[in-house]
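Enquirer: sequence and predicted model, in that order:
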Amino acid sequence: MKKHLLLYVVVALFIFPKIYGQKSDYGLNLNEPLEFKHESLLLPTFLIASGAFGIRKGPIRDLSVEIRESLKPDGSKVTVDDYLPAVGIASAYGLEFAGYKGRYDWKNKTGVLLVSGLFMYSSVRITKNNISARRPSGRSVSTFPSGHTALTFMGAEFLHQEYGHRSIWFSIGGYSIATLTGFLRIYNDKHWFNDVLAGAGIGILSTKLGYWLYPMIKNIIFKDKNKVEYSSQSKKSYTIQFAPIVTNNEVQLGAYIQF
């Protein structure tokens, strides 16, 4: 069973950064042509789909159960996973204020982060509210997906997009923290393995969409004279609609995107 956990760590620490490499999906500033790469959605989509398949009986569900049994949770907790989700985001801002410039200045970083965070939070909350999957500890039915993992991977991808082009070690560091968070959520008996897979996918996808949508939203709201061209090779048009969603005394924002 240990080989499954080792494989998970190896994939997260080495394959993820090498898939992305030192090149970001996006331009160096808001006025550069922005080409949305559909292939960049393959990894997060795969993770989310794999996590979803693990909700019911099947190979992924069996693997999740096997991983929990191998860890033999005894009630002891490692609470550091409650603080790790902030590391990637804090690192990006810390580097910025230390004079180590990333792709965007702190104002535009914040704009990207708000869009990414809104998508991530809404996705996690809506899914939790509509899928009653019980936690491995049996204490609640809000296990899928892992919100802590989603937030940490969102921060890891945020750090990668801002500073991964400078050194791949920023990407490796961010994703190492995210991987550790996912593992600890399983170790602390808070989530199943498939919950963590889906959370990782949502986190990565949220940041990618944040970097893509933010320049578009900025142009619409502030009507920038130097608008961003969203694709340097395509003349396709995009339609974006936003609408509030009210559920269980919560106010969320839904987005409709037409290609």
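Expert: Ah, there it is.

Enquirer: switch to C-alpha atoms for all contacts and neighbour counts from now on
Expert: Will do.

Enquirer: distance from stretch 138-152 to the middle of the chain?
Expert: How far stretch 138-152 lies from its chain's middle: 13 Å, per Cα atoms, centre = their mean, to the nearest Å.

Enquirer: no wait, stretch 79-97
Expert: Taking Cα atoms, centre = their mean, the mean C-alpha location of stretch 79-97 is offset from the chain mean by 14 Å.

Enquirer: contact partners of that stretch?
Expert: 101-102, 105-106, 148-149, 151-153, 155-156, 158-159, 162-163, 174, 177-178, 180-181, 184-185 (Cα atoms under 8 Å, 6 or more residues apart in numbering).

Enquirer: run through the helices of the stretch 151-259 of the chain in chain order.
Expert: For the stretch 151-259 of the chain, applying DSSP state H, counting those that start in this stretch gives helices covering 168-187, 193-222.

Enquirer: check it against this one:
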Amino acid sequence: MKIYSILFALIFTINLTSQNDSIRRSNESKFLKKKLIIPSILTGAAFLLTKSDFEISLQNKLQKRLNNNFSTKIDGYTRYAPILQMYTADLLGAEAKNHWFDQSRNMALSLLITKYTTAVFKGIIVKERPNLQNNNAFPSGHTSAAFASATVLYEEFKDTSPLLAYSGYIFASSTAYLRMANNAHWFSDVLAGAALGIAITKLVYHFDYLFDWNPFKNNEGLIVLPSFTNQTVGLTGILRF
């Protein structure tokens, strides 16, 4: 009788654990689907509008309003503005979701995966730019990078500094607008770029437990930041007292 009781308890425990794992996986799946609602909507709108009369008309009206001679390179910098915001907030002691090393890792993964995924789609979806320079308009690489970096900023500060968290999307949206103003992209291109940047970053944060390694966790006073000088990339270490 004692053996049967032990067997019953063991089977019940295994069954309960299996049910709990099933519930956890189901909840995680629902949570992930919820995170991808906005990127899905943006993607659907992008494919619906690409090469449409509405898109062509919108681009023509924008260029006409800008006298067809607008040109700026500031969009090359605004796409990375959320990165500067994040590290500045860290230096000022703002409370974030993760340690600066984990932030950097997630930022690097998000931007790298976004960059190469964007390049793949550009090669598959051959679409001419409005300025006729080449056939890799869809999706916008500047916009995908901008929304990836903005989403990292959002994920890090959404619970502690909502104003800071959402502010990155101002720079990302400005980047998207400037790409159209420069006549380098159509409306659907920037929509698709935004969708890619947001979706990939959401996935990186959803699965960040798979990369749970941080050699600087016990060195809270040390911050290592990326530096960009004359087209070279390096690292700068800062000791915070």
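Expert: In hand now; what should we look at? Note that this is a predicted model, so its numbers are computed, not measured.

Enquirer: so can I have a markdown table of the helices of the stretch 151-259 of the first structure showing mean neighbour count and distance to Val141 of the first structure?
Expert: As requested, those are exported to a markdown table (neighbours: other Cα atoms under 10 Å; distance: least, Cα to Cα, whole Å):
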| stretch | mean neighbour count | distance to Val141 of the first structure |
| --- | --- | --- |
| helix 168-187 | 23 | 15 |
| helix 193-222 | 23 | 12 |
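
Enquirer: dump the ones you listed to a markdown table, plus distance to Ile60 of the first structure.
Expert: As requested, these are exported to a markdown table (distance: least, Cα to Cα, whole Å):
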| stretch | distance to Ile60 of the first structure |
| --- | --- |
| helix 168-187 | 15 |
| helix 193-222 | 7 |
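
Enquirer: among the ones you listed, which is nearest Ile55 of the first structure?
Expert: When the helices of the stretch 151-259 of the first structure are compared by Cα to Cα, helix 193-222 sits nearest Ile55 of the first structure, at 7.3 Å.

Enquirer: what angle sits between that closest one and helix 168-187?
Expert: Relative orientation of helix 193-222 of the first structure versus helix 168-187 (axes from the mean of the first three to the mean of the last three Cα atoms, to 10 degrees): 130 degrees.

Enquirer: which residues in the second structure form strands?
Expert: 222-229, 232-239 (DSSP state E).

Enquirer: which of those strands is buried the deepest?
Expert: strand 222-229 (a mean of 13; mean count of other Cα atoms under 10 Å).

Enquirer: tell me what it is packed against?
Expert: Here strand 222-229 of the second structure touches helix 100-124, strand 232-239, going by 3 or more Cα pairs under 8 Å, 6 or more residues apart in numbering; DSSP states H and E.

Enquirer: check the second structure for its longest helix and report it.
Expert: Counting residues, the longest helix found in the second structure (DSSP state H) is helix 2-35.

Enquirer: that helix: how far from the chain's middle?
Expert: 33 Å.

Enquirer: swap in stretch 39-53 of the first structure?
Expert: So, by Cα atoms, centre = their mean, the centroid of stretch 39-53 of the first structure is 11 Å from its chain's centroid.

Enquirer: tell me the residues of the second structure aligned with it.
Expert: Aligned using TM-score structural alignment, stretch 39-53 of the first structure spans residues 34-48 in the second structure.
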